[in-house]
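**Q** just coords:
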């Protein structure tokens, strides 16, 4: 079976903590033909590459005790997650109908030995009857997960919850059935722990859905129908039926249904969903447009060039989803810790029970302390700390026009010391134009330009396109070139109408530059122009001065990078004078000019040899070797051609100001990850000893455990609230989600579940007072 270009993505159900991730990954990796397997706990997905069929992967996951299925449509997955959260809430509320009365009756017994109708036996049986459905229905998911993990000899969080609540329930049931009215019942512990943890899981699911909503938000931008011209008639068709070559009509206020090129008409297109830029742009004949953007004014006819999986929108969504599915080195290290966490907790709980009983003779207190240890330990927080922050960070970056390929990139960006930037198309607009044509004596300017443009015809180099455009604008007839020889960083040699034409740098020309032309050459370079010579049949025919305007955002971007403590270096193939003229305008002191692609690569290597972490910012074509060598390759894109393979990071708008924002966002994401990990480790390090010492009730332990997981996810979501501050800290304009179409479609995070929380808190307080836990 041939290896597919795209990884196989599976939806995974049943994972409850970070140890589950390792178990699923191990099961997938053992399938013959699998090259890599990466499981994302927060997204509940697995990405697999290799020569393997999907049925074998699903069977391997099921054998490990989990459910797997081919990944659903991204929008369907978001809807399924929402429905699952609502189903969890309905079950939770139904069980609260049993659990709340059970808690009240248990609390009445605890506070003053009160019993219904003064009958302790009847009272006990009623509480048992109320606690049993909660233990069975809410506890079932934990029993099932615990059984699966124990079969694999890899206990997880489910084992801790199942063991702790079962001990409390079985002990209390024995007290009731044996009618030992002198002993306390602990049904309130099993009920409250299951209610709290299930409520925490509901909040966690809702928060994880919010963290991963960026992909679904992207896809919601797609138009549903299109007005297509076929056989001279305008037909409404579903977008799924469009094919390349179709002509679609887009009226004011309509979304452009697919990627394409404008054939007729002019429109004003809002591309903020793609670039994060607030101002619309004018699009006319020949201009590219992207599906999902909005035509605000004018009627345009668009020829479809890409549909389905090849569209910009789908490729953006796929890249964001793949980044969210990858794991950083930090996450892999945490997973190794989590793999031994649960067995260690079980050993500590066992030692706690034995210690209290054997040393102090207080077996009952030892049992309660052991239950508290089992319940309070939270590997979930460890498992959620990194992936939720990565999901929010990469999703937010996509909304801001920055695509990050992997989670590891975020970690590497944080350690950058140097940013190397190309000049043409990075600091400048990338739309150079011929400003002067200086002919040699006995030559006409039009002939010089015509021959140079004929030689350059067909080249994709920005300077070559500028020469060809200048000739075409003047209506000069061009000849097809023959025997074209292009030398990177030097120039081009070709046969045009039987004559040998050379266009390029000084050293590439066949003869020395005469004094007067040399003076004009130096004069043009001194003002920042790029100058190329034109030689015909071995004799210099003239000079072409080409200028490219500096991007308005470049000075601000360079200043922001320097404020962040980064060294900014220009590396360009242009001549020294032009390079330094642009560098002076944008505020760069260190300039390396007249570099060939291989020399840019060598510059990056030299910086790395000094122990520096280097980012290279370029166009993804001429700078490909340096981009690949750099610790972080940042590819500039026009927003219509995502050079996904060119770099670790892709800037959709081709705006260097986004470089500083991407670095700031990566740093904020990594800070959030370390905050999450610090909280998760500190929580477990603090609460487990307190629980073992008998100073923490099992009921409070359950609430604390639920709060721990939810707090980690909530902290990750705070990244979204800081998006404006991050953008404005580097001088960028922040486009609110309501303007760039990443509209919030989520329901309130707490929803009806808040009612349960409000009711449970007083019971926890009063029960603690009655038992002297405070």
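**A** All right, it came through fine. In this text, all values refer to a predicted model and were calculated from it rather than measured experimentally.
**Q** C-alpha only now, for contacts and for neighbours.
**A** Fine.
**Q** and the next helix or strand past the lengthiest strand in the chain?
**A** Counting residues, the longest strand found in the chain (DSSP state E) is strand 539-547. Moving toward the C-terminus from strand 539-547, the first helix or strand encountered (DSSP states H and E) is helix 554-563.
**Q** report the distance from that next one to the chain centre.
**A** Averaging C-alpha positions (CA atoms, centre = their mean, to the nearest Å) puts helix 554-563 25 Å from its chain's average.
**Q** pull out the buried positions in that helix.
**A** For helix 554-563, burial by neighbour count (16 or more other CA atoms under 10 Å) applies to 554-562.
**Q** and those residues as CSV, adding distance to residue 603?
**A** Shown next, in CSV, are the buried residues of helix 554-563 (distance: CA to CA, whole Å):
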residue, distance to residue 603
554, 22
555, 23
556, 25
557, 22
558, 20
559, 22
560, 23
561, 20
562, 20
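**Q** and which of the residues you listed is nearest residue 599?
**A** Nearest to residue 599 out of those is residue 558 (CA to CA; 22.9 Å).
**Q** my guess is that closest one contacts residue 586. True?
**A** Yes: the criterion here is CA atoms under 8 Å, and residue 558 meets it with residue 586 at 6.7 Å.
**Q** against residue 424, how distant is residue 436?
**A** For residue 436, the distance to residue 424 equals 19 Å [CA to CA, to the nearest Å].
**Q** no, scratch that, I was asking about residue 372
**A** Counting by CA to CA - residue 372 and residue 424 are separated by 64 Å.
**Q** for these two, indicate the residue with more neighbours.
**A** residue 372 (33 against 23; other CA atoms under 10 Å).
**Q** so that one is in which element?
**A** Applying DSSP H and E, one finds residue 372 within helix 363-376.
**Q** contacting residues for residue 545?
**A** 434-437, 521, 524, 529-532 (CA atoms under 8 Å, 6 or more residues apart in numbering).
**Q** structure two is appended below for comparative analysis:
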């Protein structure tokens, strides 16, 4: 379902999306919706005012086709702005419908005093424990508290490969709407009805809870202030123009500056382009993030992603492939390598980490060590712990064998253990550990009783292409910090190979939180990704906290973004999407403000080209001008009261640099272009300006050259072409 939708490469304007958006655009004419966008609301009020004037004229037995056309195109301006927002919303409706299909009304098997009871999934409350077996749909969001199972999450993530969910650890969270495909698990429900992950995701996709972001609010305020300034300027034009016409002795003053024409001037001068596209840009930004399988709890998080300048990245799985595997046994002087491998394998039987399992495999492959389970039955396992950083086994003494206390783990932990037992930590082992760390490997030391047997060399591989990506981030002014539990030497080697700017070695939850707070205290915006309960404090503190969908419920609730794919490298992509959102908004704002310049040269000459003319009134229809009159830049055949008072050219007529055919066509062309440019820019608003990793200075320069200069030139060409078209079709 969602997988097909996510990977759909069809164009923006599909038939289904257009049909839905058309009806939605009409519904958005409701005043409650219009008032949320002050700029477009002003256009709508102007259209309604013109409609009232048309009705008044019709009741008085007179009508103006020219005014009717202006009124119609004002409505089109509002409609196109609504349509842009509706298109952005419509692109997510298909995904929301697919998610609703995943949110079916199933029956939940609730455990009550050890017995199962079936109740509708919608009646589940936080704290209830439900049972799911192979073939069952998970009835609600929760955390596995018992058992292990394979879960099909394709309805949520779009990935067909099942994932493992088990109690304890960092992969215990399950989502309602997914399906169990093997084994049996018990789940504690963590979400109240109507507040599940699917409910939140559907609401976000459909815009039901989309709030304006801080930058969007600030830009809306700026656009509103600009609109008010233009409104006051246009209101002041009416008395000024009439006074000037009266002083110049020009007749028809009340006709030359009619209310519909002043409304047309106002609409063309206020930033309607960005006003009509602003909401669509924000919605599409969230949509791009969701198509990357990332759920943001708010647009604020997306904007913060575009503004961050510090990235905290976990080493394992993000910078490296995450498959640290045992590659070599390095025995201490006087110790046989077989003995080292034997002890290392025994110590790893209780270590369920990938590293521990790789030690068992390496010992089996290199030395054919088998049958460890039988031997281990006589010993006590010591499971690996992040606190002790050790794992091992205690084999009691028997008649045939002495007591064996075997430990394997971090060099510092083993060293402290050996010294506490009265043993000696060889200098050569220290040098081996440093050498492995310096080469970017991870050393594990093995000891038996008081004797250090040797070192296990674990290798991890830095992902290809990361150096280039980190270099691109550096160009944008973003500093990268690697987080790792390795010692400082290993961390430094990996950091140098990957090309990160800094690292945190032997990281603890407190160290991560402290580093984030320190960066924020210096005025930086910080992003981090994590999946475990120990990551929750840092995720909550970070400006952008990306939690893994496979992580614990605590981590998922702490972050303000959720990566459905549980891909640690997704953080870099999130930053790029946030940057693209901000760049797109800035580019279209630049274009919108720049393209208003051309409208001065279209409407102002049409309204006031006859002011301060060198000749007195000459009736309309006169073919030429009297001797000494200035040459007119407008054709003398005018109508609807536009400069009918004179066919002579005043000083302002020189502004008609586009050579527009008539005052009527000039005004109508500007109004039509003002409406059409909104719909023409919808694809750019939805797809976003193409993102490139560049510094802020280059981005601003390119913005000014492409969208600033383009915003100046495009309207001159567009208005001229429209003027030629409507003149040829005799619309004026």
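**A** Perfect, I can see it now. Predicted, not measured: the structure shown is a model, and the values here were computed from it.
**Q** ok, which stretches of the stretch 1-150 of the first structure are strands?
**A** 8-13, 34-40, 45-50, 67-70 (DSSP state E, counting those that start in this stretch).
**Q** what does the stretch 601-750 of the first structure give?
**A** With DSSP E, counting those that start in this stretch as the criterion, the stretch 601-750 of the first structure has strands spanning 614-618, 632-636, 649-651.
**Q** and the last one, how far out from the chain's middle?
**A** Which is strand 649-651 of the first structure. Worked out by CA atoms, centre = their mean, strand 649-651 of the first structure lies 12 Å from the chain centre.
**Q** and residue 669 of the first structure, how far from residue 591 of the first structure?
**A** 32 Å.
**Q** the more surrounded of those two?
**A** Ranked by neighbour count (other CA under 10 Å), residue 669 of the first structure and residue 591 place residue 669 first, with 25 against 18.
**Q** what is the equivalent residue in the second structure for the more buried one?
**A** Under the alignment (TM-score structural alignment), residue 669 of the first structure maps onto residue 581 of the second structure.
**Q** need the residue closest to the centroid of the first structure.
**A** residue 394 (2.2 Å; CA atoms, centre = their mean).
**Q** now that residue: which helix or strand?
**A** Counting by DSSP H and E, residue 394 of the first structure is part of helix 379-399.
**Q** which is the succeeding secondary structure element to that helix?
**A** strand 402-404.
**Q** in the second structure, what residue corresponds to residue 352 of the first structure?
**A** Per TM-score structural alignment, residue 352 of the first structure is aligned with residue 237.
**Q** tell me who's in contact with residue 638 of the first structure.
**A** 652-654.
**Q** helices along the stretch 451-600 of the second structure, start to end?
**A** Counting by DSSP state H, counting those that start in this stretch, one finds helices in the stretch 451-600 of the second structure at the ranges 466-475, 488-498, 509-521, 536-541, 553-558, 570-594, 597-608.
**Q** distance of residue 18 of the second structure from residue 88 of the second structure?
**A** Counting by CA to CA - residue 18 of the second structure and residue 88 of the second structure are separated by 11 Å.
**Q** tell me which residues of the longest strand belonging to the second structure are tucked away?
**A** The longest strand of the second structure (DSSP E) is strand 142-152. Using 16+ other CA under 10 Å as the test for burial, strand 142-152 of the second structure gives 142-146, 148-152.
**Q** ok, stretch 581-597 of the first structure next?
**A** 582-583, 586-588, 591-597.
**Q** and stretch 471-478 of the first structure, by the same measure?
**A** Neighbour-count burial for stretch 471-478 of the first structure [16+ other CA under 10 Å]: 471, 476, 478.
**Q** again, but for stretch 62-75 of the second structure
**A** Neighbour-count burial for stretch 62-75 of the second structure, counted by 16+ other CA under 10 Å, picks out 63, 66-75.
**Q** which of the residues you listed sits closest to residue 673 of the second structure?
**A** Residue 673 of the second structure lies nearest to residue 73 out of the buried residues of stretch 62-75 of the second structure, by CA to CA, at 9.5 Å.
**Q** thought that closest one was touching residue 672?
**A** Yes: with contact defined as CA under 8 Å, residue 73 of the second structure counts as touching residue 672 (6.2 Å).
**Q** ok, back up a step: which residues are contacting the helix holding residue 372 of the first structure?
**A** By CA under 8 Å, 6+ apart, helix 363-376 of the first structure touches 160-161, 163-165, 167-168, 193, 345-346, 348-350, 352-357, 684, 687-689, 691-699, 701-702, 704-705.
**Q** going by neighbour count, which of those residues are buried?
**A** Buried among those (16+ other CA under 10 Å): 160-161, 163-165, 167-168, 193, 345-346, 348-350, 352-357, 684, 687-689, 691-694, 696-699, 701-702, 704-705.
**Q** and the gap between residue 518 of the first structure and residue 20 of the first structure?
**A** 71 Å.
**Q** quick one on the thing from earlier: in a markdown table, list the buried residues of stretch 581-597 of the first structure along with distance to residue 332 of the first structure.
**A** Listed next are those as a markdown table, based on distance: CA to CA, whole Å:
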| residue | distance to residue 332 of the first structure |
| --- | --- |
| 582 | 44 |
| 583 | 42 |
| 586 | 41 |
| 587 | 40 |
| 588 | 39 |
| 591 | 39 |
| 592 | 39 |
| 593 | 42 |
| 594 | 43 |
| 595 | 40 |
| 596 | 39 |
| 597 | 36 |
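**Q** nearest to residue 318 of the first structure, of those?
**A** Nearest to residue 318 of the first structure out of those is residue 597 (CA to CA; 30.5 Å).
**Q** the closest one touches residue 628, doesn't it?
**A** No: at 11.8 Å, residue 597 of the first structure does not count as touching residue 628 under the criterion of CA under 8 Å.
**Q** quick check: longest helix in the first structure by residues?
**A** In terms of residue count, the longest helix belonging to the first structure (DSSP state H) is helix 74-112.
**Q** cool, thanks, signing off.
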